[in-house]
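Engineer: just coords:
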């Protein structure tokens, strides 16, 4: 049996959403709005394999599930074999970052409950014209929205798999850099005591200085990838900020940054509409319902100072 992969891209979520409307008839809504698949109108993107077809669909979903008169476009892309088959199984993939929050006060318009409604409509709309078994695969932050989706809509999919599960009661994005910093220092201290690991570290440099050197090398390659890959458009927006914070701009960086600005000035969101995952949600925006763990309060200036002083952020 052939497998079809559906990538649900939550590009439209950076808009005002009313926080939580638990009950909504997604089946009726989905059946009245079937997904109309067409060629993906994205410049310079190819799957590189003639045996497969890549097409796209954009559904208009409620901006406010309590008053669904206004809508917002949510995009999906589909990868399938280039052959006719009336009975096909489908794997729906949620690749990360369901909702968003910005700043110390946050934006309460966003919720994972709205994401669960969206996913249900997308899957049911797809099933209306594509019979067969549908399985859901979620990774990272999307395991949180998948868990809520399965609680609210337990019969929409036949099976689900979650990998890299996020624990909202014990973890929070607000303190992630601090936790990462502690783990990094612990690893470096341990590594210096191991012969096979220590040979890659200079005895004359502290763990912090070694990490800075590694980051410089990694970031140089990363920036070049961002500049040359059209799919990393949103990622590129943080390049100047990172360069400034690291205070490491040299002649090579200037060349790369010039290329970056010259070649991205004319790129618009319309060019990258449907099949490219919006990594800006991951890199520039912190998540809402996983922003604070249990018994945590909002961040303050002390937390910001800790971030600035943490090794991994420097």
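Structural biologist: Cool, the structure landed. Since the model is a prediction, treat every value here as computed from it, not as a measurement. Numbers count the residues shown, from 1 in each chain.

Engineer: okay, CA-based contacts and neighbour counts for the rest of this
Structural biologist: Will do.

Engineer: tell me the strands in the stretch 51-200 of the chain, going along the chain?
Structural biologist: Secondary structure of the stretch 51-200 of the chain (DSSP state E, counting those that start in this stretch): strands located at 52-62, 71-81, 89-94, 134-139, 159-163.

Engineer: Packing partners of the fourth one?
Structural biologist: What it means is strand 134-139. strand 89-94, strand 159-163 (3 or more CA pairs under 8 Å, 6 or more residues apart in numbering; DSSP states H and E).

Engineer: May I see the ones you listed organised as a markdown table, with distance to residue 121 added?
Structural biologist: Supplementary listing: those in a markdown table, determined by distance: least, CA to CA, whole Å:
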| stretch | distance to residue 121 |
| --- | --- |
| strand 89-94 | 13 |
| strand 159-163 | 17 |
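
Engineer: Quick one, which of those strands gets closest to residue 223.
Structural biologist: Distance to residue 223, taken as CA to CA, is lowest for strand 89-94 among these, at 26.0 Å.

Engineer: circling back: kindly compare burial across the helices and strands packed on strand 134-139 and name the winner.
Structural biologist: strand 89-94 (a mean of 22; mean count of other CA atoms under 10 Å).

Engineer: chain center to that strand: distance?
Structural biologist: The chain centroid and the centroid of strand 89-94 are separated by 17 Å, computed with CA atoms, centre = their mean, to the nearest Å.

Engineer: and what of stretch 190-209?
Structural biologist: On CA atoms, centre = their mean, the centre of stretch 190-209 falls 34 Å from the chain's centre.

Engineer: Going by neighbour count, which residues of that stretch are buried?
Structural biologist: Within stretch 190-209, the residues that qualify as buried are 191, 192, 207, 208, counting by 16 or more other CA atoms under 10 Å.

Engineer: and which of those is nearest residue 51?
Structural biologist: Closest approach to residue 51 among the buried residues of stretch 190-209 (CA to CA): residue 191, at 46.5 Å.

Engineer: In this structure the closest one contacts residue 202, no?
Structural biologist: No - if you go by CA atoms under 8 Å, residue 191 and residue 202 don't touch, sitting 11.5 Å apart.

Engineer: what's the neighbour count on the closest residue to residue 177 other than its chain neighbours?
Structural biologist: Nearest non-adjacent residue to residue 177, counting by CA to CA, 6 or more residues apart in numbering: residue 307, 6.4 Å away. Number of residues near residue 307 (other CA atoms under 10 Å) recorded here: 19.

Engineer: Look up how far residue 298 lies from residue 307.
Structural biologist: Separation of residue 307 from residue 298 (CA to CA, to the nearest Å): 14 Å.

Engineer: try this one side by side with the last:
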């Protein structure tokens, strides 16, 4: 309780100290009237290589022109949204779900193939995937006329030449919230028979949703967040401070489990063994890497990032189970280990660097330029920070064994980037109710303890569930058979559509509370075959 009180006091102090640099935003532009006058004209999507129907849904798109700057409506940009309409009776299609993607920088199209599998067309829910301004089929934020996402100092020159500093400043969270209000109201105006519109944000999409609900609390009937970005505590400069305890906790599950822990000496549990391996790699004396795995050009940064991507999201629920065996085999490094590790790195590194889509611009699925603009302007610095030097960033980075790549990528451009000024909505939390929030218990992207804090300061307006052992964005564990989080979300958003028992949070008690690291279950055996070419991660004879 004492720590919670101190945290609340620090938050209040932070908000007070930052009021001086918050710029009130002009919101006089009438978005509702604009939306009514600019209703959606649904047409085939201009996304090369994507089908016009998928998993029982028909697909079309709506592109609207909106002001680049809502305070000065002399220039417009495009904002796009993709509609997935279920091929069921027209009398059933009365409910619509707007799904806000993460990043920042991800377009709605990166959810195109996964969403209709998680939410079958038989449910009768129309799904809308908005493209955040700067991504997808919306006006793209890129580094050249071909859509490049190679964000360097020359990219800044290109962006400011194309949009001007003031124009670039409009690719912000608040502007995206205004865009979303127009998209929703335009959609309503063109579909008057709708019974319910709900909204669901994932990852950064929860922050986008938070901003939207602050400004427009009356446009949707219900809302849910999954993978919570804390409006007061989350900070991209301190990502690895949050990742460190999650990576330690994850590996602790192996250490404390007899079946997995037996492979590690008492004085070298998985976390310590991996830390030693990373340090050896930095000194170029990790024998397994130096003598047997040179073809992969492995570095400590690559290994950290590979392991991070293997456990960070909920949709890698079973992939992460092989991590302790990777550590064990790198340390022991006998002939079998070398063969298995070569197979693992060959497969995993190929998945880590997917082939770009040749049919659409590089920023179609993800705009690195937009990500830089939003992070450097609004979400990079934490409580009372004005700047974090490279040595501090690297110290935080080296404190963890799993980590995102390129720890200095934001610092390298922070001082040069023409950051947009914060507005009056920054460091504010919506009072919208009712709102459902979920977070994974092993979420290394939006850290669990921050989510618990957000829940504590928003009660009773919000309902919060922590999903045990889940990673980032809990609904995706439905893909491996654990439907509880998704059922809680859908029944919250559309209570008249789904069975009453879907609303019962007691289903959380039926979710796993331990992790199979050794291949006792068929699911882990399949992952081990895919990544190691053997059915048991540690092997039958170890």
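Structural biologist: In hand now; what should we look at? Fair warning: this is a prediction, and the values are worked out from it, not measured in the lab.

Engineer: circling back to that earlier point, same list (the buried residues of stretch 190-209 of the first structure) but as a markdown table, adding distance to residue 215 of the first structure.
Structural biologist: Formatted as a markdown table, those follow (distance: CA to CA, whole Å):
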| residue | distance to residue 215 of the first structure |
| --- | --- |
| 191 | 17 |
| 192 | 18 |
| 207 | 12 |
| 208 | 11 |
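
Engineer: Can you show me the helices along the stretch 1-150 of the second structure?
Structural biologist: In the stretch 1-150 of the second structure, the helices defined using DSSP state H, counting those that start in this stretch lie at 2-18, 31-37, 115-118.

Engineer: What is the neighbour count of residue 3 of the second structure?
Structural biologist: Using other CA under 10 Å, residue 3 of the second structure has 8 neighbouring residues.

Engineer: Residue in the first structure paired with it?
Structural biologist: Matched by TM-score structural alignment, residue 3 of the second structure corresponds to no residue in the first structure.

Engineer: if we can go back for a sec, distance to residue 25 of the first structure added to the strands of the stretch 51-200 of the first structure, as CSV?
Structural biologist: CSV is the format used below for the strands of the stretch 51-200 of the first structure (distance: least, CA to CA, whole Å):
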stretch, distance to residue 25 of the first structure
strand 52-62, 12
strand 71-81, 15
strand 89-94, 21
strand 134-139, 20
strand 159-163, 21
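
Engineer: before we move on, back to that, out of the helices of the stretch 1-150 of the second structure, the one nearest residue 261 of the second structure is which?
Structural biologist: Smallest distance to residue 261 of the second structure across the helices of the stretch 1-150 of the second structure (CA to CA): 33.1 Å, for helix 2-18.

Engineer: related to what we said a few turns ago, closest one to residue 72 of the first structure out of the buried residues of stretch 190-209 of the first structure, please.
Structural biologist: For those, the residue nearest residue 72 of the first structure by CA to CA is residue 208; the value is 45.5 Å.

Engineer: Can you point out the buried residues in the longest helix along the first structure?
Structural biologist: If you go by DSSP state H, the first structure has its longest helix at helix 207-228. Neighbour-count burial for helix 207-228 of the first structure flags 207, 208, 210, 211, 212, 215, 223, 224, 226, 227 (criterion: 16+ other CA under 10 Å).

Engineer: what's the answer for stretch 59-67 of the first structure, then?
Structural biologist: Buried-residue list, stretch 59-67 of the first structure, by 16+ other CA under 10 Å: 59, 60, 61, 62, 63, 64, 65.

Engineer: Compute the distance between residue 80 of the first structure and residue 54 of the first structure, please.
Structural biologist: Taking CA to CA, one finds residue 80 of the first structure at 7 Å from residue 54 of the first structure.

Engineer: which one of those two has more residues nearby?
Structural biologist: Taking other CA under 10 Å, residue 80 of the first structure and residue 54 do not tie; residue 54 has more neighbours (21 against 17).

Engineer: which residue in the second structure lines up with the more buried one?
Structural biologist: Under the alignment (TM-score structural alignment), residue 54 of the first structure pairs with residue 59 of the second structure.

Engineer: quick one: furthest residue from the center of the first structure?
Structural biologist: Relative to the centre of the first structure, the most outlying C-alpha is that of residue 204, 39.0 Å out, by CA atoms, centre = their mean.

Engineer: Just say helix, strand or coil for it.
Structural biologist: Recorded secondary structure, residue 204 of the first structure: coil (DSSP: H, G, I helix; E, B strand; the rest coil).

Engineer: Now check the first structure for the residue matching residue 187 of the second structure.
Structural biologist: In the first structure, the residue matched to residue 187 of the second structure (TM-score structural alignment) is residue 126.

Engineer: just to revisit the earlier point, which secondary structure elements does the longest helix of the first structure sit against?
Structural biologist: Where contact means 3+ CA pairs under 8 Å, 6+ apart, helix 207-228 of the first structure is packed against helix 176-191, helix 251-264.

Engineer: I'd like these laid out as CSV, including distance to residue 4 of the first structure.
Structural biologist: CSV is the format used below for these (distance: least, CA to CA, whole Å):
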stretch, distance to residue 4 of the first structure
helix 176-191, 35
helix 251-264, 33
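
Engineer: Now residue 174 of the first structure: closest residue in space, sequence neighbours ignored.
Structural biologist: Per CA to CA, 6+ apart, closest to residue 174 of the first structure is residue 291, 5.4 Å.

Engineer: how much space between whatever residue of the second structure lines up with the one you found and residue 395 of the second structure?
Structural biologist: When the second structure is aligned by TM-score structural alignment, the residue opposite residue 291 of the first structure is residue 380. Residue 380 of the second structure is 17 Å from residue 395 of the second structure, where distance means CA to CA.

Engineer: now swap in residue 226 of the second structure and tell me
Structural biologist: For residue 226 of the second structure, the distance to residue 395 of the second structure equals 30 Å [CA to CA].

Engineer: pretty sure residue 199 of the second structure is touching residue 101, no?
Structural biologist: No - Residue 199 of the second structure lies out of contact with residue 101 (CA under 8 Å); the separation is 11.1 Å.

Engineer: Pick out whichever of the two has more residues nearby.
Structural biologist: Neighbour count, other CA under 10 Å: between residue 199 of the second structure and residue 101, residue 101 has more, with 26 against 21.

Engineer: Residue in the first structure paired with the more buried one?
Structural biologist: Using TM-score structural alignment, residue 101 of the second structure sits opposite residue 95 in the first structure.

Engineer: Leaving out chain neighbours, which residue sits closest to that match?
Structural biologist: Once flanking residues are discounted, residue 95 of the first structure sits nearest to residue 139: 5.7 Å by CA to CA, 6+ apart.
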